[in-house]
Every structure is written in C-alpha cells, then in structure tokens.
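Peer 1: show me the folded form of this:
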Amino acid sequence: MADFRIERDSMGEKQIPNAVYYGIQTLRAVENFPISGLKPLPTYVDACLLIKKATAIANGELGCISEDLSRAIVQAADEILAGSLRDQFVVDVYQAGAGTSHHMNVNEVLANRALEILGDEKGNYSRVSPNDHVNYGQSTNDVIPTAIRIGGLLALERTLYPALKGAIAALQAKAGEYQDVVKSGRTHLQDAVPVRMGDTFGAWAQILADHLARLQFAEKDLTVLGLGGSAAGTGMNTHPKYRFRAAEILSTLIDKPLTSAPHLMAAMQSMAPFVAVSSAIRNLAQDLVKISHDLRLMDSGPKTGFNEIQLPPVQPGSSIMPGKYNPVMAEMISQVCFQVMGYDAAIALAAQAGQLELNVMMPMIAYSLIQSLEILGNAIAALTEKGLKGIVVNGDRCRQYAEGSLALVTALNPHIGYLNAAAVAKESLETGKSLRQIVLEKGLMSEADLANVLNLEQMSAMTPAQTEG
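Peer 2: Predicted coordinates for the structure are as follows:
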C-alpha cells in the first residue's frame, strides 16, 4: 500500500498520508492555521458527530441519500463517538471564519471511515463524498451554530450541572452539621452582628441553587435549532421535511426537547443564545470568586488569621516553609472563574461582529463557550471533593470572635437607644471593658434583661420570614 493518496479539490491536488482519515481541505487548514496548538474540544466534536448522524438518518429516510450510505455514515459516527479516530480532528481552534475548516474535517473523516465500512478505499469520494453525501442539505453556516448549541447542552448536562448540584448538596450538608455554631458576622471587613456558621453555608448553597436555575433558563435558547437553513437561512438544497426530522432525531440522541427555529435566517445570524448562556456562566463565576475568597479569609492563619474553618490540606504549601498548607482549591477556582470571565468578554465581542447573513467568529465562540462550561464544572467538582466536603469548623474560635465583637451593641439599640449604644461601644474600645460591664455600670439595663438581650444564640437565629422557602 502506498504511503500517500492523491486528493483533489477546487484549488488543485495534494498528497495525503494514507494512514489519516481527514482529507485535502483539512490538510490545507492545518497548513494555514498553525496558531495555538489547541484542537477542537471533544464535546464539540461529539456535537458535530451527533448532527452528522442525525442528518444522515433523516436524509436516508427522506431518500436524499441511499440507505447504504446513510447506514455507513451513521456507523462511522457511532464508532467515533465511542472513542475511535479521535486523533483525526486536527484543525486549530483559531481558523477560517464560521468554522468551515473544522466542519470539513468532520465531513472528511466520516466519509473516509464510511468508505472503509463499505469495503472501499479512503479518498474514493465518488462513492462517499464529504460534501455531496455526509454534508447533504447542510452548510457550515447552519451546522456550526447548531453544533455550538448541542455542545453547550452536552457540557451543561455532563459537567456543569452535576458539579453545581454536588456543591449545593455539600454546602447544605455543612449547613446542617454546623447550624448551632455562632460566629461573628462581618460587613466592610469590620465586626458585625453574630450569625450562625450553618446559615453561612446555607446562604452559599442558595446562591449556587439560584445560579443553577438561571443556567437552566438560559439553556432553553440552545434547544431552538437553525439546522436546515443551509447556506443563508433559506433552506436551499434541503428536503421540506428535513429540518424537522433532523431536530426530532437529535432530540432523541441527546434526550433534550429540541425544535426547529421558527425563522432559520434569524437562528443563523444571531449569537444571542450563546451570549445568554455565557452571561449566566460569568454571573456564576463572579459569585464563586466571592465564595472562594470567603473560604480563604475564614481559613486564614492558623495563628495570625481568622482560623474559623480548616479547609482540607491536600498538598504542601511551600517549597521553603515546612508544615505550611494553603487553601489551594479555593485559589484554583478563582483563577478558573477569571478565565471564564475573559471568555465571556471574548464571546460578547465576537457576537456583535457578524455581518449580513453570517457571523464568521463562530469557531472562537464555540471554543470559549464549551471550554467555559467544562473548566468551570471541573473546577467546582474538584473544589467540592477536595475542599467543601472536608471543611472543619473551629467552633471555639468562632465563639471567641462572636463574644468579643463590638457589633453586639446593636442588640441594645431598642433598649437604650442608638446614641447610648454608640457611647457604650466607644468606651468599650477605649477601655477594654466588656459591653456588659459598661451597661451595668451606667445602670442602663438590669442584669437579667441584659443577659437576655446579649444571648448569642437568640441574636444569631434567623427569623421565620428570613428562612422561609
């Protein structure tokens, strides 16, 4: 067998290594775009393969391609989805506008594997053509925005949703475990009224649950497909039933209620669904940074910081200071969140950069969106397993801070008035005397009433209205 085969396209011919399954258009793209070394994300490849499988089934059923070609293309897609030939998707993330290079990479690999399934040789495109058969009734312009939608849905279901739900469950468990631990609240990084450690964890759980709901709402935009719009959204060269049947098959393949867009041209031109999902991810990332910073502050010390909690020590923290452990999982997730925010900015810029019938910035949008979903999901899962689940609360330290906080004077406001309470706080800070001692010395309250008002458990308990729902 020769080491090379000759393939031809509209620009001429090239030698293609016979071992590879991609073809001449992929090779041209590899030569043209030696940019980042980043290859298409596996989830994005899966999305493209699922689309090609669905379209092959639909076109076979509708008589647009022969049944034997339909079966061969579907088998090839299934094999690759199962793990074979994954190294054949080789075009750099930063490539020809709209994603034609990656799209043809997928078409060529499927065509050449289908040829083998049919007992033929790679490169015999007169029998199975990347363009005429694998890509029948399709265009980069409707396949790639559909692939971004499917890839986003896959990344949400496979990675981000399970990670978020796991983090919420871990925080809820900690909320129950430490509900009776009282700690000093802090606002402006200054002493504030006491709160329960369990309520702190519970608040974080609620924050993440709210973000999960926002993501699930934004996801709905991804389920409306422009597949079938072909080159410009008019549906040229497609069967009248194709767009609906392809969406129906894809729905079954990914177990999501997908529908064909009411206006295919609009679905092709607007990147708004991706901006909406990216914005929801950025919003989540911003709160995760806040939570990670809280964790680091509360874990600071152990001798010169808050030392209210202990995050699990998972690795040595210094190359020179023995016995040092750092909150590395919290540090990691902040960095991931900053990267996600950067991807969101890039997506927003790319989304407004489309012209007329097409946005040619889709390759970068595809990578940035799916990468954001997956790295954030992986980071949350790692933080949960290596951080949140193993948190230990230092109850004695928390109590010490709560009892020493000048903000306890707030509870005296209804009984001695704001100005008297402020004077008590000032004297306590200047003299070192306790609030209790000063109030009693000044005869502002009885000892029994004061003991009731300065009850930490009572002060830190959330009212029914605050905990409702």
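Peer 1: okay, CA-based contacts and neighbour counts for the rest of this
Peer 2: Noted.
Peer 1: next, the contact list for the spatially closest residue to Leu154 that is not a sequence neighbour, please.
Peer 2: Closest residue to Leu154 apart from its sequence neighbours, by CA to CA, 6 or more residues apart in numbering: Thr43 at 7.0 Å. With contact taken as CA atoms under 8 Å, 6 or more residues apart in numbering, Thr43 is in contact with Gly151, Leu154, Ala155, Ile370.
Peer 1: now swap in Ala192 and tell me
Peer 2: Shown in contact with Ala192 (CA under 8 Å, 6+ apart): Ser184, Gly185, Arg186, Ser405, Leu406, Ala407, Leu408.
Peer 1: run this one through as well so I can compare:
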Amino acid sequence: MTNSFRTENDSLGSIEVPREALWGAQTQRSLLNFAIGQDQIPMKLIYSLARIKQAASIVNNRLGTLDDNKRDLIVNAACEIAMGKHDAHFPLSVWQTGSGTQTNMNLNEVISNLASKATGKPLGSHLPLHPNDDVNQSQSTNDVFPAAIQIATVQEIQTTLIPELDLLIESLTKKSNAWSEIVKIGRTHLQDAVPLTLGQEVSAWSTQLSTARERIEVSLRELYPLPLGGTAIGTGLNSPKNFDSEIATEISLLTNLPFSKANNKFAIMGSHDGLVNAMSQLKMLAVSLLKIVNDIRLLSCGPRAGFSELQLPENEPGSSIMPGKVNPTQCEAMSMVCMQVIGLDTAVTMGGGGGHLQMNAYKPLIGFNLLKSIELLHDACRSCRKNMVEGIRPNEEKIAKDLQQSLMLVTALSPKIGYDNATKIAKYAYETGVSLREAAVNFNYVDEDEFDQLVNPILMANPKSK
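Peer 2: Have a look, this model is predicted:
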C-alpha cells in the first residue's frame, strides 16, 4: 500500500500523493479538503489555462526571465494538456477556493511533473521546472483564472454555440419561407385574433434568435481585454515590463481571436462584469428559445382536442399507459435547459456582485456556469433542430378550418361599418352559430359581394400588398 503513494511537500508540510499522479501537494490537499459534489472544473477552462502557461513561458523567455530549455519544456507540456492528453490529472471540484488557486496550481504541478518525466527526474522533484518559480512566473491566480474564463467563454461561443445557433436560425428561416402562403388565425391572450401567415409567425422565431445572437456577439467585445500581467491585485508586481501587452498578443496568435491587454486591470480583476454580461446574453437566448418552444408546444397540441396546427416528428412513444400517445419531448427538453440556464445566470449575477475590493472570490462558479450554459444551449439547439424543427409539418386542413370559423375576421369590416356595428355582427354570429357573412348580411351593413371583398384573409395577413 505504501508503494502506491509518493510524498510531496509544500509550505504546509508533507502529504501523500498517488504515485503515478501528475499533480502535486496543493492539488492533493484540494481533493481532500473540497470533496463537494461531482462538478469538476470544465476541461475547456483547463485548456485555456494551459494556453496561458504556454504564452507566459514564451513571453518570459523573450523578456529574459526564463531560459530556452524551461520555455520549451513548459510549451511542450502545455500543448499536450491543451490537446486533451492528460485530462485525468485535473480532478478538482468547482467548489473550491473562490479564486481558483488550487486549479491554477494543478496546472503548474502537472506541467512541472511532465517536465520531470521528460527529463528523467522523479515526479514531485520540481526539477527542472518549479511550479511557482517557473511555470507560474509573472502570473497570479487572480489574473490568469479570470483570463482563462474569458478565453474559454469566447472560444466556446464563437466555435461551438454560434455555428449551431446559425443552423437553427437557417432551419426556421427555411420553414418561414416555405410557409409564406399559408394563412392562419392569429392569437393574442390565447384568444382568436386577426390573420397572419404561418411563415410570418415562424419569422418571429428566427428573428428572435438572430437578435439574441447579435447580443451575444456584442457582449464578447468586453471579454477580449485580458487582465494578464496584473498579477495579484492589478499592479503587475513581479511581472516584467510589457509582459501584459506581449502575453495578450501571444494569446491572440494562439487562439486567432482579437484578445488585448486590459487598460485597467483593477476593474477586471476586482469584478467580472464582462463575464456577467455575457452570461446575461446567454440567458436572453434561453428566454427566446423558451418562448419559441412554448409556441410550438401550443400550436402542436392535440392531435384532436387542441390547436393541432403543427405536426411534430414522432420520435418516441409518449406514455407508458396511453397507447399511441406522442408528446412534444424536444420542446420539453429545451424548456428545462432554458430554465436551468436562467437559474445559472442568477448565480453568476450574484457571484459577480459578491466580490470584495481587489478580487472577486466567485471565479470557479462564474466559469463553470458560463461554460455549462454554452454546452447546454449548444446541445439543446442541435437536438431541437435535428429532432424537431427540420421535421415539422403544417396541418393545413386544420389551419384552414380554424381560419374560416374565426370571428375576428370581422375586424376588416370596421373601417367600412364602424367598430360598434362590427361588434354586433361578431356577437350575433357567435350566439346564433351562423357565419360572419350571414350575420353581416342579416344586419344589412354590407352585401355579400362587399363582405367577400373586405373580409379577405390573404389580404388581411398582407394589408400593405393591396
């Protein structure tokens, strides 16, 4: 049993670490002290931290504070980590110190031990790289951890969420164009209203998502300035001159994204308003998606005792007791994801406002909730598009029947006969069960030809085309 561990040392003394683990003493203490839940620091955040270590070593070498050999060892190890080759060695819980110090040290220790392995030195020897003096040179958790959240958030939104959102918008736009001639009854307050086309109704959904997309992209501008080089509290203590601008440039080259140095690092390190704003825009996307799938759920309800204007793909049986029942499961899954994201946004909002003085101590929560929200929204958009939106079909027979029976078509008569007289026609038709046409002729407000000319659902849905 003794052979399964090695002894490592830090400022608090010695501690046993699993013999083959690439992490060291501080990571091991975190594993023991923060055994809280199953949520671990997202690997996307780990990869961004690795790129920061890589960039820092290059800049430190260029500025003359790190030799070529140590730079190359850090770069090689960081690249391997960023490529996902050592994921098992980053086991820490989200629920740790609010700065993320243990995760930063997890990176430093793993890089140090990868260098030890590469040069034939014992794990934990801190040779030839010291976790703090070399790997963490010119850095503090307080500037690298929020920078890593910013980098990971921008990358995941740009490369994962936005492309999938574009596909969903495209799919809805295709439906809107295909259904531009299908006139149906509108509804306000869940009551019958004047006509519109099914294409117009769906166009609202695609535009909602396009607007949400634009909001998200605008929010990213605030995340490009990085606090790197601010070290502990924003002053840049223990980092060489120009380190901040040079590492921002290096990160920009590594990611192919326009990252830059923050002009005021105190603002970004003492608060994370840009991250809170980005999370808020993810929440707004969730709000839009929730409205859309609730609309789809209503329009597809039935099949015989509801609106039944839309027919959804039948993906799986809907009931364990009712034969033949099919439910709007994609709408339900998306709804739950949206509500989860809205809840995660509330936590990020509270975390963003919960910092004190020169440091916000809710960094792991903010980073975890942002990346989890991006993942959930991406996956839900993809599932919703592939398993529902692309296969939705209009029930044109039901749509036409509801349109013909609508009393709100009488609205087209108001300019000719006045609001009060039009109201009489609608009430008479409803109480007697006759058609609007019959009711209008009965009151002698218009003749049959005038009625047919004025009450034209196609023209009512496109009044400017007259």
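Peer 1: quick one on the thing from earlier: make CSV out of the contacts of Thr43 of structure 1 and add neighbour count.
Peer 2: Shown next, in CSV, are the contacts of Thr43 of structure 1 (neighbours: other CA atoms under 10 Å):
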residue, neighbour count
Gly151, 27
Leu154, 21
Ala155, 23
Ile370, 26
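Peer 1: Throw these into CSV and include distance to Arg127 of structure 1 and secondary structure, thanks.
Peer 2: Formatted as CSV, those follow (distance: CA to CA, whole Å; DSSP: H, G, I helix; E, B strand; the rest coil):
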residue, distance to Arg127 of structure 1, secondary structure
Gly151, 30, helix
Leu154, 33, helix
Ala155, 35, helix
Ile370, 35, helix
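Peer 1: got a list of contacts for the strand or helix carrying Val109 of structure 1?
Peer 2: When elements are assigned from DSSP states H and E, Val109 of structure 1 belongs to helix 100-117. For helix 100-117 of structure 1, the external contacting residues (CA under 8 Å, 6+ apart) are 21-23, 25-26, 29, 40, 45, 48-49, 69, 72-73, 75-77, 88-91, 95, 121-125, 127-131, 134-135, 140, 143-144.
Peer 1: please enumerate the strands of the stretch 51-200 of structure 1.
Peer 2: Assigned by DSSP state E, counting those that start in this stretch, the strands in the stretch 51-200 of structure 1 fall at 182-187, 190-196.
Peer 1: the first one packs against which elements?
Peer 2: Looking back up the chat, that one is strand 182-187 of structure 1. strand 190-196, helix 395-404, helix 456-460 (3 or more CA pairs under 8 Å, 6 or more residues apart in numbering; DSSP states H and E).
Peer 1: what is the orientation angle of that strand with helix 395-404?
Peer 2: 60 degrees (axes from the mean of the first three to the mean of the last three CA atoms, to 10 degrees).
Peer 1: mean shift of strand 182-187 of structure 1 relative to structure 2?
Peer 2: Mean deviation of strand 182-187 of structure 1 relative to structure 2 after superposition (mean CA distance after the TM-score superposition for structure 1): 0.6 Å.
Peer 1: buried ones in that strand, by neighbour count?
Peer 2: Using 16 or more other CA atoms under 10 Å as the test for burial, strand 182-187 of structure 1 gives Val182, Lys183, Ser184, Gly185.
Peer 1: before I go, just wanted to say thanks for your time.
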